[in-house]
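Enquirer: here are the coordinates; sequence isn't available:
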C-alpha cells in the first residue's frame, strides 16, 4: 500500500496532537483509577482534552464516556456520543441508538457498538465486510459539515485509492472537497490523477482551485508549463485553458455539492442580486457555498465577488 498519504502537511501536523491526546488520556485514567469523586472531575477534564486533541483515537472517547459515567453525568454521556456521531457523519443507524436509553447504564456499550459498526481506526475500518460499498454510499448520503467527519472519510477514501479504487476516488473526492474547499493538497492530488488520465480540463480546474486556495502553490502554473513543453514540436492542436463558461459550470457544480439546505432559485438570485446572495450565505454560515458562488462570479469578472471570495477564504482557512 502507498504510504504517501502519511507525509502530507496535514498528517505531520496531527502527530503532536495525537501525542497530546495520549498524554491527556493517560492522566485521565490515573485520576479515574483512584475511585475518588474529586479525582473523577479532573479525569473528565483530562479526557475531554484528549478527545479535543485527537478525535481519531477510540480510546480517548471510551475514557471520556467512562469519566462521565463515573460522575453520574447522563447528559454528558449523551453529549459525548452525539459528538462522536457527528464525527461519523451523523449516520441515522447510529443516532437512533440514543433514543430513550439510560446513558449511565448503556452509554459505554452504545459507544463500543458504534465503534464496532464504524471504526475510527483505518485498519479496523478496512477490515470490515465490503468497506468500499459502505463508504461510497455514506459519502453520498451523510453530513460532512463537521470538519472532523470530512477528515475521517477523506482518509478512508485515500485508503480506497491506495488499493486501486481510482474511479471511485475521482467520483467521490469532490463531494468531500465541496465541504472542505481549502484543502489544496487534495485538489492537487485530484488534478494529478486527471492529468495522468489525459483529462486536461478537469486537471486544470483542480490545479486552479489549489492555487486559489493556497497562494504559494504553483501547481496550475506548472501544469501550463508542462502542457506547453509537451506541445512544442507536436502536430496536435495546442491545449487551451477552459473558457470562463467551463469554469463557471465547474464552480456551480461544486456549489451545489456544498449545499446542505435548499438554496434560492436562479430567478430569486436574479432578483436580489448575486452579491446579496453571497452575503446571505455568509450570514447563514454557509461559507462553502458562498465561496464557490463568489469564485464563479469572480471568474466571470465581478470585482466585488472577488473581494468577497478573498474574505471567505480567510474565514475558511
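Expert: Arrived safely. Everything numeric in this text was worked out from a predicted model, so none of it was measured. Residues are numbered from 1 along each chain as shown.
Enquirer: from now on I want contacts and neighbour counts done on CA atoms only, so please keep to that.
Expert: Fine.
Enquirer: residues contacting whichever strand or helix holds residue 307, please?
Expert: Assigned by DSSP states H and E, residue 307 belongs to helix 303-316. By C-alpha atoms under 8 Å, 6 or more residues apart in numbering, the residues outside helix 303-316 that reach it are 182, 213, 275, 278, 282, 287-288, 290-291, 294-295, 297-298.
Enquirer: now those residues in JSON lines, with neighbour count and distance to residue 115?
Expert: Formatted as JSON lines, these follow (neighbours: other C-alpha atoms under 10 Å; distance: C-alpha to C-alpha, whole Å):
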{"residue": "182", "neighbour count": "22", "distance to residue 115": "29"}
{"residue": "213", "neighbour count": "21", "distance to residue 115": "34"}
{"residue": "275", "neighbour count": "18", "distance to residue 115": "44"}
{"residue": "278", "neighbour count": "25", "distance to residue 115": "39"}
{"residue": "282", "neighbour count": "18", "distance to residue 115": "35"}
{"residue": "287", "neighbour count": "24", "distance to residue 115": "31"}
{"residue": "288", "neighbour count": "28", "distance to residue 115": "29"}
{"residue": "290", "neighbour count": "28", "distance to residue 115": "34"}
{"residue": "291", "neighbour count": "31", "distance to residue 115": "34"}
{"residue": "294", "neighbour count": "30", "distance to residue 115": "39"}
{"residue": "295", "neighbour count": "26", "distance to residue 115": "39"}
{"residue": "297", "neighbour count": "22", "distance to residue 115": "43"}
{"residue": "298", "neighbour count": "18", "distance to residue 115": "44"}
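Enquirer: next one for the comparison:
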C-alpha cells in the first residue's frame, strides 16, 4: 500500500488521469443502463476522457477510452481528430490520414488507433522492446528519419521522443543520441533538463567546448544554476590551470546551427507563400538595408510566424555578438516559448 501511495505522489498528473478515465468509464456504464440519458452520460464521459488525456497523454488507455466513446456517440469526425492527434504525437505523417477520409471512421477508427499504438507505443520501454524483437538497425533508422523531419514544437511529441532518446542513450548509442537530441532542443530550447543531460554526456566524452556550450545555455535559461561556472571550475582544477572558454565564433556557429535546425521543418505551405510574396520589388527590397535592418526584419518575420525557437536562437546569437538592440526580441521569443510550454 505504501509503495502505491508513493507512486501516486511521484506522478500526480498520472493519478489525475487515472481518476478522470475511471469517471469516463462510469459514465459509459451509466449510458448503457439508462437509454433515455445515454447521450448525456456519454457526453459527460467524453469530457472526462478528454481531461484524462490532458493530465496524462502518455497513457494509451486514455486515448482508447476517448475513441470508444466517440464510436458510441457516432462521432466520425471526432474519431478522425483523435487519430490525427495521435499521429501528430507519434511523428507520423498525419496527411496520410486524409487517404482514409472516405472510410467510415466509426467502423475502423478504434482498430486503427489500436494498431498504431501497438506498433508505435507511447511508453518508451514498450517502444524499445518492439525494436529489440525485430530489426533494431532498421527500427532506429526509421526513428532517426522521423526525428530529422518532425516538428517538435508540439510539446507532447517532444516529450515522447525525448524519452525514446533516453532509451537510446542508455543502450550506449551516444553518437546517435547526440545527433538526434539536437532536433528536439532546436524546437524546445527551454528544455534545460535535456540540455544538461547533453552537457554531461559531452563532458564525459571530454568534449569540453560542446559541454560548455550546453552548460552555458542552461545558465542562460536558469541564471541561478551556475552549471557553466561549476563546469569551468572542475575543468580548471583538472587541467591545473585556467581553461579558455569557446570563442565568439564558436558560440555564434553553435547558435546558428540550432537556428537552422529550428527552421528546417518549415511547412511547404509557408515556403510556397513566401515564394509567391517575393515578387520583383520584394527581391530588391533588401538593397540598401543595413545588416542590423536585415536581422531585425528576420526576427520580426519569425516572431510574426510564431517561430519562437528560431527567433530565440537568432536573437541569442545577435546579443552574444554585442547587438544589444536584439535583447527585447530575445525576451519576446523566450515568452513565446514559455506560453507554448503551458
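Expert: Everything's here; your move. Not measured: the values here are computed from a predicted model.
Enquirer: follow-up on the earlier one: narrow the contacts of helix 303-316 of structure 1 to those in helices?
Expert: Per DSSP state H, helices hold the following members of these: 213, 275, 278, 282, 287-288, 290-291, 294-295, 297-298.
Enquirer: pull the most distant pair out of the residues you listed.
Expert: Pairwise distances across these (C-alpha to C-alpha) peak at 20.6 Å, for the pair 213 and 275.
Enquirer: what residue in structure 1 is paired with residue 140 of structure 2?
Expert: Matched to structure 1 by TM-score structural alignment, residue 140 of structure 2 sits across from residue 132.
Enquirer: let me see the contact set for that match.
Expert: Residue 132 of structure 1 touches residue 160, counting by C-alpha under 8 Å, 6+ apart.
Enquirer: any idea how far residue 202 of structure 1 is from it?
Expert: Counting by C-alpha to C-alpha, to the nearest Å, the separation of residue 132 of structure 1 from residue 202 of structure 1 is 24 Å.
Enquirer: try residue 59 of structure 1
Expert: Residue 59 of structure 1 is 41 Å from residue 202 of structure 1, by C-alpha to C-alpha.
Enquirer: who has more neighbours, the two?
Expert: residue 202 (20 against 16; other C-alpha atoms under 10 Å).
Enquirer: please, which helix or strand holds the match of residue 140 of structure 2?
Expert: helix 131-141.
Enquirer: the helix or strand following that helix maps to which residues in structure 2?
Expert: Following helix 131-141 of structure 1 in sequence order, the next helix or strand is helix 147-162 (DSSP H and E). Across structure 2, the stretch matching helix 147-162 of structure 1 (TM-score structural alignment) is residues 155-170.
Enquirer: rewinding a little: now distance to residue 222 of structure 1 too, for the ones in helices among the contacts of helix 303-316 of structure 1, in JSON lines please.
Expert: JSON lines is the format used below for those (distance: C-alpha to C-alpha, whole Å):
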{"residue": "213", "distance to residue 222 of structure 1": "16"}
{"residue": "275", "distance to residue 222 of structure 1": "33"}
{"residue": "278", "distance to residue 222 of structure 1": "31"}
{"residue": "282", "distance to residue 222 of structure 1": "33"}
{"residue": "287", "distance to residue 222 of structure 1": "29"}
{"residue": "288", "distance to residue 222 of structure 1": "27"}
{"residue": "290", "distance to residue 222 of structure 1": "28"}
{"residue": "291", "distance to residue 222 of structure 1": "25"}
{"residue": "294", "distance to residue 222 of structure 1": "25"}
{"residue": "295", "distance to residue 222 of structure 1": "22"}
{"residue": "297", "distance to residue 222 of structure 1": "25"}
{"residue": "298", "distance to residue 222 of structure 1": "22"}
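Enquirer: many thanks, have a good one.
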